[in-house]
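Novice: need a structure here:
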Amino acid sequence: MTTGLLVVVLVAIFIGAIAQRIAGLGFALLISPFLVILLGSHGGVLMVNVCGLVSSALIMTRVRKDIDWSMYRWLAVPAVCGSIPASVAAVYLPAAPMAVVVGAVVLVALTASLVMQRTSVTVTGNGPKVVAGFLSGVTNAVAGVGGPSVSAYALMARWPQRPFAATLQPFFVTIAIVTLTAKLSLDPGQMPPFQPWAWALIALMIIGGIYTGEKLQRFIRDEQARAAVVVIAFFGAAAALAKGIFDLAA
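Specialist: The predicted structure is shown next:
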């Protein structure tokens, strides 16, 4: 990997970590399409899973008092059930269709999230939690994006932002561990071939992004952070989709 490419990856990860700390989600939406373009479909999604695991684990230590563990269980168990078969399928999908899938999933998820913000529908009961968790596990395994379905559920269930953002962190840790274990067990060669010093820089970018996000959080409203994430992610998803279609045509 060239130095320039590594710098772009590091900047994307840094910005994603800032968004994750401020809004509770957004890391995968923000960086997944770009890493798919930079590292390839399989390596990019796997990289998102690795970075998402690290960032959520670190943030979880900062927000643990606000975690709703009952809600976590209702979301995590079906998410694991969706992650395992989807991870197996993702390992064997060709690269170009994977790029198309990643771009399309992010675009659909973003559009659905925007629509959900304008709806007056309120959902209750455990059924919607199970559906949201299962879909999150599937999309996280295939496209590295697990947040939109649980975000849509949170909007329709009127789940307050603080416990929602906190509860997502152990949830993301769980599905990332399951997805990484399944994928690397089937194909260890999917892991991006970074040198140890590059992995150390990636870890520093995640830590630095979380720290920066924590400092910026007092000045930025949640809706502003989410709006910025959506705009950037739309461009990235469109680019990933276009690249996949171009590769398929070629």
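
Novice: please make it C-alpha for all contacts and neighbour counts, starting now.
Specialist: Noted.

Novice: how close does the spatially closest residue to Ile37 that is not a sequence neighbour get to Val8?
Specialist: The shortest distance from Ile37 to any non-neighbouring residue, by CA to CA, 6 or more residues apart in numbering, is to Ala240 (6.0 Å). As judged by CA to CA, to the nearest Å, Ala240 and Val8 stand 16 Å apart.

Novice: following up with a second sequence; could you model it the same way so I can compare the two?
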Amino acid sequence: MHGWPFLCLLGGIVLLGTSVQRLAGIGFGLLAAPGLMLLMGPVQGVALVNCAGIVISAVGLASTWRQVRLRTMVPLVAAAAATVPLGAWIALRLPEPVLLTGLGSLITVAVILVLRGVRMTALRGTGGAVAAGAASGFMNSSAGVGGPALSVYAVNEGWTARDFVPNAQFYGLLVNLLSVGAKGLPHLARPAWLLIAATMAVGMVLGGFLAARTPERGTRRVILGLALAGGVTTAAKGLWLLL
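Specialist: Below you'll find the model as predicted:
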């Protein structure tokens, strides 16, 4: 059974990630994945990110499902479904130092792409949706960070925040379900699951409170800055273990 230090760190990471997700519409995977990988190991940490993503997306989608663009989502989700098994297969077979290095690097690159607002003609239309969905599905099942690829696609398609949030929630629900189906649930004792449920509930309330009082642009930059630091730290630990 895990001790109190583990539970305190676990609860803190989940609380931070959930609050940020509720505050900005993105951020749980970017912020929580590096910490959970370092705390629980890459496979179990990412599995927990995927489980939390299901809950967060389902709660958010309950009030926004009418705004989902189903025709746009079909190629994105279909492409992700094709690459989720590959990401899971790689994550379950590579040694932990290699995984930490690779996944930390993936998170770092993904954050940089979002920060720079990368624009590419190839990431528009159905072809762009397929490319973004394939990249996102692989990254979601292997690293717990499928959001950046979807964000880059949304930027190139000219989506507003109003367009992005409900569609990202719909996409996140389905792709995280696929990711959990490919890898299974993380191995945690009942007290840990109860703590996760409690901190997620508190995080959603806290994030909602902060959302009404925090400028969106500044919040987004802080989130991505923290995510970048987490990605670099995870990659650095992997390199340290390799060397």
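
Novice: check which residues of stretch 169-186 of the first structure are buried.
Specialist: 169-180, 182-184 (16 or more other CA atoms under 10 Å).

Novice: what about the residue nearest to Ile37 of the first structure, how many residues nearby?
Specialist: Ala240 of the first structure is flanked by 30 other residues according to other CA atoms under 10 Å.

Novice: just Phe164 of the first structure next, same as before
Specialist: 23.

Novice: residues in contact with it?
Specialist: 24, 67-68, 154 (CA atoms under 8 Å, 6 or more residues apart in numbering).

Novice: secondary structure element holding Thr234 of the second structure?
Specialist: helix 216-242 (DSSP states H and E).

Novice: which residue numbers in the first structure does that helix align to?
Specialist: Aligned by TM-score structural alignment, helix 216-242 of the second structure falls on residues 222-248 of the first structure.

Novice: which secondary structure element contains the counterpart of Ala200 of the first structure in the second structure?
Specialist: Matched to the second structure by TM-score structural alignment, Ala200 of the first structure sits across from Leu194. For Leu194 of the second structure, the enclosing helix or strand under DSSP H and E is helix 190-211.

Novice: ok, average deviation of that helix from the first structure?
Specialist: Compared with the first structure after the fit, helix 190-211 of the second structure shows a mean deviation of 1.6 Å (mean CA distance after the TM-score superposition for the first structure).

Novice: residue nearest the centroid of the second structure?
Specialist: Gly29 (2.7 Å; CA atoms, centre = their mean).

Novice: that residue and Ala47 touch, don't they?
Specialist: No - using CA atoms under 8 Å, Gly29 of the second structure is not in contact with Ala47; the gap is 10.8 Å.

Novice: ok, which stretches of the second structure are helices?
Specialist: 4-24, 28-40, 42-61, 70-93, 96-116, 125-143, 147-157, 161-183, 190-211, 216-242 (DSSP state H).

Novice: what about the fifth one, how far off from the first structure?
Specialist: Mean deviation of helix 96-116 of the second structure from its aligned counterpart in the first structure after superposition (mean CA distance after the TM-score superposition for the first structure): 0.8 Å.

Novice: and that helix, what does it pack onto?
Specialist: helix 28-40, helix 42-61, helix 125-143, helix 147-157, helix 216-242 (3 or more CA pairs under 8 Å, 6 or more residues apart in numbering; DSSP states H and E).

Novice: okay, the ones you listed in a markdown table with distance to Leu185 of the second structure next?
Specialist: Formatted as a markdown table, the entries for these read as follows, by distance: least, CA to CA, whole Å:
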| stretch | distance to Leu185 of the second structure |
| --- | --- |
| helix 28-40 | 13 |
| helix 42-61 | 6 |
| helix 125-143 | 12 |
| helix 147-157 | 20 |
| helix 216-242 | 22 |
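
Novice: Pro94 of the first structure: neighbouring residues, count only.
Specialist: Neighbour tally, Pro94 of the first structure, other CA under 10 Å: 11.

Novice: and it, what pairs with it in the second structure?
Specialist: Match for Pro94 of the first structure (TM-score structural alignment): Pro95.

Novice: if I look at its match, how far off is Val43 of the second structure?
Specialist: Pro95 of the second structure is 10 Å from Val43 of the second structure, by CA to CA.

Novice: again with Ala33 of the second structure
Specialist: From Ala33 of the second structure to Val43 of the second structure the distance is 10 Å (CA to CA).
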